[in-house]
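> just need the structure, nothing else, for what follows:
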Amino acid sequence: MNETIDATDLRILQLLIQDAKRSNKEIGEEVHLTGQAVGARVRKLQDMGVIEGYTVKWNPERIGLGLEAFVTVFLNSGDRHPAFRAFVATREDIVEVHRVSGEGCYLMRVQTGTTEQLGELLEALLPLGNYRVSLSLGVEKSRK
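All right, here's what the predicted structure looks like:
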């Protein structure tokens, strides 16, 4: 298999990022390839790990999850990391968790429907450490 990525592969990737539901035929019309050739290139990008999967862009407000917050977590001690990881694994309201350097140990992105639900999450987090919360006022740019 050819393990190089050329400009056409990058254009195909860009088009899929914009709209993952676009057919190979539609992409082929834009990059001047057949749908079959586009499919082969997409499979190559998947095999190389460039394309890891597909996702849905959705509006959490439409299903009652309109409150988004970023929570910086400061664990009480170094031995709390396993307990913290177990805690976040059980929580559907925690969307993303990043291990960070600098201020704090972790940065979480959470989505809840109400401030009360956010408060319940933060209350449950307290035995593990302290936190700082920033509420999202809106997304200015997203690559997803």
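> from here on, contacts and neighbour counts on C-alpha atoms
Fine.
> okay, strands next: where are they in this protein?
Counting by DSSP state E, the chain has these strands, from start to end: 67-75, 94-99, 106-112, 129-135.
> just want the angle from the last one to strand 67-75.
The reference is to strand 129-135. Angle of strand 129-135 versus strand 67-75, following axes from the mean of the first three to the mean of the last three Cα atoms, to 10 degrees, is 150 degrees.
> the residue nearest the centre of the chain - nearest residue in space that isn't next to it in sequence?
Residue closest to the average C-alpha location in the chain (Cα atoms, centre = their mean): E96, at 6.6 Å. Closest residue to E96 apart from its sequence neighbours, by Cα to Cα, 6 or more residues apart in numbering: R109 at 5.1 Å.
> what's the burial count for the one you found?
For R109, the neighbour count with other Cα atoms under 10 Å is 19.
> still on that earlier bit, contacting residues for the residue nearest to the centre of the chain?
M108, R109, V110 (Cα atoms under 8 Å, 6 or more residues apart in numbering).
> next, the structure of the following sequence, for comparison with the previous one:
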Amino acid sequence: MRLNDLDERIVHALAEDARRSYADIGSEVGLSAPAVKRRVDRLRAEGAITGFTVRVDPAAMGWETEGFIEIYCRHNTSPDDIRRGLERYPEVVSASTVTGDADALVQVFASDMRHFERVLERIAGEPFVERTKSVLVLSPLLRRFTSV
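The predicted model follows:
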């Protein structure tokens, strides 16, 4: 399904702060609170909105080291195999198949450099992994959580 302009504005408002009231969102987009609720209910029913969540600063959890790991897989490794292999690592916050030389790119948060190294070693030891290449984040410059 494709969102119309009004639905997109509602989704962006919810992505910014999902705890906002329907009345508050309605005043921003020019609708009544019941009209916003009906639209949100419809967007949920149609699968455009898949849920509501909390964004937690990883540093608040003691995870202050961030890095990315490029994974180079053995021949004939499917994306499902990669996902299944990575989903048991709580340190992995995102993983995607990518174009280029690597097969997947994995974002990892860890408590410190040693923790990151242990996660990297465990991922490198997965049966589907041929080799890895990693980079550490020095300073995050821009993070957008409200984009769709």
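> gap between the residue sitting furthest away from the middle of the second structure and V11 of the second structure?
Each residue of the second structure has a distance to the centre, and by Cα atoms, centre = their mean the biggest one is for S32: 31.4 Å. S32 of the second structure sits 16 Å away from V11 of the second structure, going by Cα to Cα, to the nearest Å.
> what's the answer for E130 of the second structure, then?
According to Cα to Cα, E130 of the second structure stands 40 Å off from V11 of the second structure.
> when the two are compared, which one has more neighbours?
Neighbour count, other Cα under 10 Å: between E130 of the second structure and V11, V11 has more, with 23 against 13.
> would you list every one of the helices in the first structure?
In the first structure, helices defined by DSSP state H lie at 7-18, 24-31, 35-47, 81-89, 115-125, listed in chain order.
> now those in CSV, with distance to V139 of the first structure?
Converted to CSV, the helices of the first structure look like this (distance: least, Cα to Cα, whole Å):
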stretch, distance to V139 of the first structure
helix 7-18, 17
helix 24-31, 28
helix 35-47, 29
helix 81-89, 23
helix 115-125, 19
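> between these, which one is closest to V56 of the first structure.
helix 7-18 (11.0 Å; Cα to Cα).
> would you mark the buried spots in that closest one?
D9, I12, L13, L15, L16, I17 (16 or more other Cα atoms under 10 Å).
> so can I have TSV of the residues you listed showing distance to Q46 of the first structure?
TSV is the format used below for these (distance: Cα to Cα, whole Å):
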residue	distance to Q46 of the first structure
D9	11
I12	12
L13	11
L15	15
L16	12
I17	13
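> out of those, which is nearest to V73 of the first structure?
Of these, the one sitting nearest to V73 of the first structure (Cα to Cα) turns out to be I17, at 31.2 Å.
> aligned counterpart of that closest one in the second structure, please.
Aligned counterpart of I17 of the first structure in the second structure: A15 (TM-score structural alignment).
> again with G66 of the first structure
Under TM-score structural alignment, G66 of the first structure pairs with E64 in the second structure.
> cool, G78 of the first structure as well?
Per TM-score structural alignment, G78 of the first structure is aligned with N76.
> next one: G104 of the first structure
Counting by TM-score structural alignment, the partner of G104 of the first structure is A102.
> what's the distance between V88 of the first structure and L75 of the first structure?
13 Å.
> try V133 of the first structure
On the measure of Cα to Cα, V133 of the first structure and L75 of the first structure end up 14 Å apart.
> and for T90 of the first structure?
T90 of the first structure is 18 Å from L75 of the first structure, by Cα to Cα.
> run a quick neighbour tally on the match of G66 of the first structure.
14.
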